[in-house]
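> Sharing a model prediction with you, sequence too.
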Amino acid sequence: MNQSNPPAQRSRWFGLAVLCAGMFMIITDGTVVNVALPTIQAQLGFAQADLTWVVNAFVVPFGGLLLLAGRLGDLVGRKRMFLIGLVAFTLASALCGLATTQAMLIGARFVQGVGGALAAGVILGKITTMFSDPKELGKAFAIFSFVLSGAGAVGLVLGGVLTDAFGWHWAFFINVPIGIAGVLLAVRVLDDDEGLGLSGGTDFLGAAMVTAGLMIGVYSIVGSTERGWSSPYSWGPALLAVVLLAVFLVRQSKVSNPLLPLRLFRSRNFSATNGLQILYVAAAFGMFFVSALYLQLVLGYNPMQIGLTFLPMTAVTAVVTLGFAAKLNARFGERQVLIAGLIPVAVGLGLLARVPVDGTFVVDFLPSMLLLGAGGGLVVPALTALAMSDVPPVDSGLAGGLFNTMQQVGGALGVSVLAVFSTLHTQNLRAAGEPDAVALTSGYQLAFGITTGFIVLCLIGVVTLLRRVSKAAPEPVAETAS
């Protein structure tokens, strides 16, 4: 592909915009739905225990299928896989909005998760093959990283507006026009890529093992939030997931055409960044989860106010990510920028661990939001670039799918761990006679302290495990313009 051809350059950036819009819609949907849950519960008559499946019915297939989706994109074409996923997600969103029963909503959410995984699983791989120039690729990663960082907060605000003004159905209907526009634009502006083809045979048994293992693993994590890890319904599925994934890895070392080539893990950066991302995302997702609970249950904020609380962080993230991240990565290297970004994140979370019962936004939240926005704006682009730095183009879809999978595992694990520890601590304080607000606040302080520990561990891992990345440009991958 000719880097100096202006029409081709514009096509790549338009293509990036379409990919990012698809990812933005998928991520935003999660937080929009979270805000709408109380209204959904009241109108469809969900019991409290069953209401979690409005969320989990999406999370389980989404987390479980990302790896398979990435590899299928390598084999049959990433554009084709993105389109299939976007169409499925859009149709399922319409069904969610039309749902009149609990079963219909949960079933449609499952299909949403499948479609979301098929689309999201190939996006990083597609971006990597669209931009062969390192500077352009750095800018593309920065833009994509901003979408990842900002979509959750935007979803909180959007969810409050849509639910209050139009009803919970529009938390899903809003995806339909966006999805249709995304499909039409993707057909037009994304480059065709043929993929490696399925003629050489595909490890379907391995695909079944890893998909089942990841789905069961995500199910066990999200379920432990309510049941605790002492329940056999939590540790039983977790044990089964570990066995399935272990057998899958053994199989990949023996079959001639593995679904997950183990050569990828020879790269120290690829292996380490996937593990470090679990820690970082566990802290980030956990921060959103605990902050929303504290703002709602202790300070009495409504959904709209909760969403607005995170807007300063989103604004700072946008400025840092889009204005500075790519330049700093090119100047100092991703490893150094990652270290510089993790430090303010750790400080911001440490400040949240001191939130009082009578906290205020300006004193107790705004400083942390600014620090988290500045640090996160550096961390996510650097972490993404490091993860993909040593990956050959033919495996970029698989690598991107695995990277996104670790993000989902980290998010589910972080929420689960924080929910269990903060709830137990709160219950112990209530039993000791502490007022409800004091007990809740102390539980949330503990949870914020745990997220701070996650970031400290992540920082140690960056210093000890990661190496500097060579700035040599990767070999370009020829693609046929659509």
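That came through, no problem. Numbers count the residues shown, from 1 in each chain.

> rest of the way, CA atoms for contacts and neighbours
Will do.

> Name the residues of the longest helix anywhere in the chain that come out as buried.
Looking across the chain with DSSP state H, the single longest helix is helix 6-44. For helix 6-44, the neighbour count (16 or more other Cα atoms under 10 Å) marks 8-9, 11-37, 40-41 as buried.

> Show the secondary-structure elements that it is packed against.
Contacting helix 6-44 under the criterion 3 or more Cα pairs under 8 Å, 6 or more residues apart in numbering; DSSP states H and E are the following elements: helix 48-76, helix 102-120, helix 123-130, helix 134-166, helix 170-173, helix 175-189.

> can you rerun that using 10 Å?
helix 48-76, helix 78-98, helix 102-120, helix 123-130, helix 134-166, helix 170-173, helix 175-189, helix 303-309 (3 or more Cα pairs under 10 Å, 6 or more residues apart in numbering; DSSP states H and E).

> Take the ones you listed and lay them out in JSON lines including mean neighbour count.
Shown next, in JSON lines, are the helices and strands packed on helix 6-44 (neighbours: other Cα atoms under 10 Å):
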{"stretch": "helix 48-76", "mean neighbour count": "24"}
{"stretch": "helix 78-98", "mean neighbour count": "24"}
{"stretch": "helix 102-120", "mean neighbour count": "25"}
{"stretch": "helix 123-130", "mean neighbour count": "26"}
{"stretch": "helix 134-166", "mean neighbour count": "22"}
{"stretch": "helix 170-173", "mean neighbour count": "23"}
{"stretch": "helix 175-189", "mean neighbour count": "18"}
{"stretch": "helix 303-309", "mean neighbour count": "20"}
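
> what's the closest of those helices to T317?
helix 134-166 (6.8 Å; Cα to Cα).

> Show me the contact partners of stretch 177-186.
14-22, 25-26, 79-80, 82-91, 93-94, 175-176, 188, 482 (Cα atoms under 10 Å, 6 or more residues apart in numbering).

> I'd say L457 and Y280 touch.
Yes - between L457 and Y280 there is a contact under Cα atoms under 10 Å: 9.1 Å.

> now the helix or strand harbouring T211, how far from the centre of its chain.
Element membership for T211, per DSSP states H and E: helix 204-227. When C-alpha coordinates are averaged (Cα atoms, centre = their mean, to the nearest Å), helix 204-227 and its chain have centres 17 Å apart.

> Between helix 48-76 and it, find me the angle.
160 degrees (axes from the mean of the first three to the mean of the last three Cα atoms, to 10 degrees).

> Quick check: which helices or strands does the helix or strand following helix 204-227 pack against?
Moving toward the C-terminus from helix 204-227, the next helix or strand (DSSP H and E) is helix 232-252. Secondary-structure packing of helix 232-252 (3+ Cα pairs under 10 Å, 6+ apart): helix 204-227.

> Which elements pack onto the helix it packs on?
Short answer (3+ Cα pairs under 10 Å, 6+ apart): helix 204-227 packs on helix 48-76, helix 232-252, helix 396-431.

> Check it against this one:
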Amino acid sequence: MAGIKGELTSLLVTVSVGSRSMLYSRPAEVFTEMSGRAWAVLAVLCGAIFLEGIDVAMLNVALPSIRADLGLSTGVLSGVVSAYVLGYGGFMLLGGRAADLLGRRRMFLLWLTVFLLFSGLGGFATEGWMLLTARFVTGMAAAFMAPAGLSLITTNFAVGPARNKALLVYAGIAAGGFSLGMVVGGLLTALGWRWVFFAPVVLSALILAAAIPLVRDGAVPERIRGGFDLLGAFSVTGAMLLLVYGVVRLEHLGDGPVLTVAVFAAGLLLLALFVVNERRTPHPLVRLGILRSGALVRTNVVALLFVGSFAGFQFLATLYFQELRGWSTVQTGLAMAVIGVDAVLAPVLTPRLVDRFGNSRVVFGGVALAVTAYVLFLPTDIDRAYVAMLPAMVLIGVAFALVYGPLTIAGTDGIAEKDQGLASGLLYTAFQFGFALGISAVTAVEVAAVAAGRSEIEALRTALIVPVVAAAFAALVAAFGLRRTVATESATHSASTQLTRV
């Protein structure tokens, strides 16, 4: 324990020194094959992304119990979810660049500690403001931790079989964490909703204890020159916060659009300020040239639409099972648990499919399966048997297995080592914007349908069209926008062939 305490103290001191010190820790060996140590490092980093996924899913299932115990209004309860999205989406780009500038390992360990502390605060909450604070800071911690963890993988594992294997396992664990979280959240909520916050504290502590001796920066140590782009940091973070908040407010358009429009306008104004600043400053926070990569931009568009479609579907399915069907949190979690099949299929099936058909075709096939799944769920009624809904749940799990991993690879493929944290931050920003947009869009449609005089089940079916449309657009971009050159695709095939033999 003393060693851990000393290490964390060192982290804080080094980060505070800023550009005047050597901010990278002793570099690790770059793994070219999946050795025992490579698997140990990967397990720690996968544990962190699993923690982030399971934390979000458990809370979603526990919301009705939290409201009943603390007597929260609908607005405050919605804010508990929105606060996390605001913290995560608002600080994601800053988190990705901070990993590149201040050291990926240091950012990972520091913000994992913050995640641990504020998750515990949520468990002790007795009023709404405590929950809101805890969720906002927890989301902010995830915004720094997630891109640092992903960039640690892309810099610790060599390009080719080792990196592809690591990324596919990482993506499978991330998606599986969210799926498993719905089941675990139901079980823990049955014991008491506070366990939904305390369980991540225990898991965070175990991951932190293992990460300190195992994880090392994969980049060559270098001295950061020049100052930190504070104007860029504040303007882009403010823009992200306002834009995410604007997305969250879409569900309140019925109360008047003035505030929502003002929030979006202010966010776009700050974003314009950020772009102007990045073009002029000698030490930009975000190198805008990275956005010249059409493949990178299209990958992030697919990520936003794909995750947005699932977020909207998952939100509606939870309401359907619990509020319209009257199922318990445990029953709801078990009903959606089959989606977690992606955690098994991603590291086993996806590499072989990428080897045979290529990365872009696998992504397109996965998104097409998601469209099919949402269409199959559309005719849902109050008394529909679960067995009739099961094919849709299975297809969603398979879709995640085929899409999430290859998208994670595509989001950082061909990016310079010095920009890996930034590329990771862009990808996770797309994921988070997609999540916020998906939930807000289906909520707005459902509320409008109810206001138009439709029954609750009819309104839900109307809102279910949103995930269908979003996934269809994602499939369109994947079909025509993710094609790579023959040489690149052949290289991917060769790497995947070796990957399946690891």
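Right, received. Where do you want to start? Note that the structure is a prediction, hence the values are computed from the model and not measured.

> L457 and Y280 of the first structure: who's more crowded?
Shown here are L457 of the first structure and Y280; by other Cα atoms under 10 Å, Y280 has more neighbours (30 against 14).

> Map the more buried one onto the second structure.
Under the alignment (TM-score structural alignment), Y280 of the first structure pairs with F306 of the second structure.

> and the helix or strand hosting its match, how far from the first structure on average?
Using DSSP H and E, F306 of the second structure falls within helix 294-319. Aligned to the first structure and superposed, helix 294-319 of the second structure gives a mean residue distance of 0.9 Å (mean Cα distance after the TM-score superposition for the first structure).

> in that helix, what's buried?
Here helix 294-319 of the second structure shows 295-319 as buried, counting by 16+ other Cα under 10 Å.

> Could you check the angle it makes with helix 36-70?
Using the same axes, to 10 degrees: helix 294-319 of the second structure against helix 36-70 is 40 degrees.

> other SSEs contacting helix 294-319 of the second structure?
Using 3+ Cα pairs under 10 Å, 6+ apart: helix 294-319 of the second structure touches helix 36-70, helix 329-336, helix 359-377, helix 386-412, helix 420-451, helix 456-463, helix 465-481.

> One more pass at 8 Å, please.
helix 386-412, helix 420-451, helix 465-481.

> Please identify the most buried of these.
Mean neighbour count, computed with mean count of other Cα atoms under 10 Å, is highest for helix 420-451 among those, reaching a mean of 24.

> okay, and that helix goes to which residues in the first structure?
Under TM-score structural alignment, the match for helix 420-451 of the second structure is residues 396-427.

> same question, stretch 176-184 of the second structure
The aligned range for stretch 176-184 of the second structure is 150-158, by TM-score structural alignment.

> rewinding a little: what about the match of helix 420-451 of the second structure, how far off from the second structure?
With mean Cα distance after the TM-score superposition for the first structure, stretch 396-427 of the first structure averages 0.8 Å from its match.

> My read is that G200 of the first structure contacts L259, right?
No - applying Cα atoms under 8 Å as the test, G200 of the first structure and L259 come out as separate, 11.9 Å apart.

> circling back: just so I know, which of the helices and strands packed on helix 6-44 of the first structure lies nearest T225 of the first structure?
That would be helix 48-76 among these, by Cα to Cα, at 10.0 Å.

> Quick one: map T360 of the first structure onto the second structure.
With TM-score structural alignment as the criterion, T360 of the first structure pairs with A385.

> Then L293 of the first structure?
Using TM-score structural alignment, L293 of the first structure lines up with L319 in the second structure.

> From M130 of the second structure, how far out is its match?
25 Å (Cα to Cα, to the nearest Å).

> Same question for P284 of the second structure.
35 Å.

> and if you look at L253 of the second structure?
From L253 of the second structure to M130 of the second structure the distance is 27 Å (Cα to Cα).

> give the contact list for V255 of the first structure.
D203 (Cα atoms under 8 Å, 6 or more residues apart in numbering).

> Quick one: map it onto the second structure.
In the second structure, V255 of the first structure lands on T281 (TM-score structural alignment).

> Repeat that for L372 of the first structure.
With TM-score structural alignment as the criterion, L372 of the first structure matches I396.

> So its match is in contact with A370, correct?
Yes - checked against Cα under 8 Å, the pair I396 of the second structure and A370 is within contact range at 5.4 Å.

> thinking again about what came up before, want to try JSON lines for the helices and strands packed on helix 294-319 of the second structure, with distance to V76 of the second structure as columns?
Output for those, formatted as JSON lines (distance: least, Cα to Cα, whole Å):
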{"stretch": "helix 386-412", "distance to V76 of the second structure": "31"}
{"stretch": "helix 420-451", "distance to V76 of the second structure": "16"}
{"stretch": "helix 465-481", "distance to V76 of the second structure": "25"}
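
> ok, now how distant is F310 of the first structure from M287 of the first structure?
11 Å.

> Could you do F454 of the first structure as well?
Counting by Cα to Cα - F454 of the first structure and M287 of the first structure are separated by 11 Å.

> just P38 of the first structure next, same as before
P38 of the first structure is 21 Å from M287 of the first structure, by Cα to Cα.

> try S4 of the first structure
Distance from S4 of the first structure to M287 of the first structure, by Cα to Cα: 43 Å.

> Give me the nearest residue to M58 of the second structure, chain neighbours excluded.
G185 (3.9 Å; Cα to Cα, 6 or more residues apart in numbering).

> And for G400 of the first structure?
Using Cα to Cα, 6+ apart, the nearest residue to G400 of the first structure is L124, at 4.9 Å.

> residues touching that neighbour, list them.
396-397, 400-401.

> How about L426 of the second structure?
L426 of the second structure sits next to 92-93, 96, 300 when contact means Cα under 8 Å, 6+ apart.

> And the furthest pair within those residues?
So, the contacts of L426 of the second structure by Cα to Cα: farthest apart are G96 and N300, at 14.8 Å.

> What's G123 of the second structure aligned with over in the first structure?
Using TM-score structural alignment, G123 of the second structure lines up with G97 in the first structure.

> From T163 of the first structure, how far off is the aligned residue in the first structure for D69 of the second structure?
Using TM-score structural alignment, the partner of D69 of the second structure in the first structure is Q43. Separation of Q43 of the first structure from T163 of the first structure (Cα to Cα): 12 Å.

> got it, and A238 of the first structure?
A238 of the first structure is 35 Å from T163 of the first structure, by Cα to Cα.
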